[in-house]
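# coords below, sequence missing:
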């Protein structure tokens, strides 16, 4: 059974999601296209961008590479 996340974790996920969304848009990619390239559906991309999903490190690394932004910049 999943445990409830502290408020600060949810806030940080939303901040990171907003940076991912900005980088995706700057790269001229739709959620659908980014999802296709990184191997997830567009709904997962949407959930990541809105902070409701907790993506793993591998997926974050893949997203960072596709949008051409260092992972450290996305999660700063």
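Received the coordinates, thanks. None of the values given here were measured: they were computed from a predicted structure.
# only C-alpha atoms for contact and neighbour calcs from this point on.
OK.
# Please name the nearest non-neighbouring residue to residue 36.
residue 42 (7.8 Å; CA to CA, 6 or more residues apart in numbering).
# Quick one: residues contacting the one you found.
Residue 42 makes contact with 31-36, according to CA atoms under 8 Å, 6 or more residues apart in numbering.
# Of the residues you listed, which is the nearest to residue 59?
Nearest to residue 59 among the contacts of residue 42: residue 35, at 10.3 Å, using CA to CA.
# take a look at this one as well, against the first:
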């Protein structure tokens, strides 16, 4: 659950990052389970990230590596 004091632009940015992860994952014909295994994280972590929840930088870096993209591609589109 998001912290009530989070500005809307932060919530929007997290959703956008999650959307970019999902689009790249689907484009590569990967399931959440496959991406999680490749990245070395739990599937629930991928699910939360794609849903726009707060995410650890280390998880974002692992997912970017598994998707074979630079982390800035996920952050800036």
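That came through, no problem. The structure displayed is predicted, hence computed values, not measured ones.
# Next, the TM-score between them, please.
In this superposition the chains share a TM-score of 0.84, using TM-score structural alignment, normalised by the length of the first structure; 74 aligned residues with a CA RMSD of 1.6 Å.
# ok so, going back, could you dump the contacts of residue 42 of the first structure into a markdown table with neighbour count added?
Output for those, formatted as a markdown table (neighbours: other CA atoms under 10 Å):
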| residue | neighbour count |
| --- | --- |
| 31 | 19 |
| 32 | 15 |
| 33 | 16 |
| 34 | 21 |
| 35 | 18 |
| 36 | 13 |
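# Redo those as TSV? Include secondary structure and distance to residue 58 of the first structure.
Output for those, formatted as TSV (DSSP: H, G, I helix; E, B strand; the rest coil; distance: CA to CA, whole Å):
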residue	secondary structure	distance to residue 58 of the first structure
31	helix	18
32	helix	19
33	helix	18
34	helix	15
35	helix	14
36	helix	15
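# Can you tell me which of these is nearest residue 52 of the first structure?
Nearest member of the contacts of residue 42 of the first structure to residue 52 of the first structure, counting by CA to CA, is residue 31, at 15.2 Å.
# measure residue 44 of the second structure to residue 3 of the second structure for me?
According to CA to CA, to the nearest Å, residue 44 of the second structure stands 20 Å off from residue 3 of the second structure.
# Pick out whichever of the two has more residues nearby.
More neighbours surround residue 44 than the other of residue 44 of the second structure and residue 3, with 12 against 8 (other CA atoms under 10 Å).
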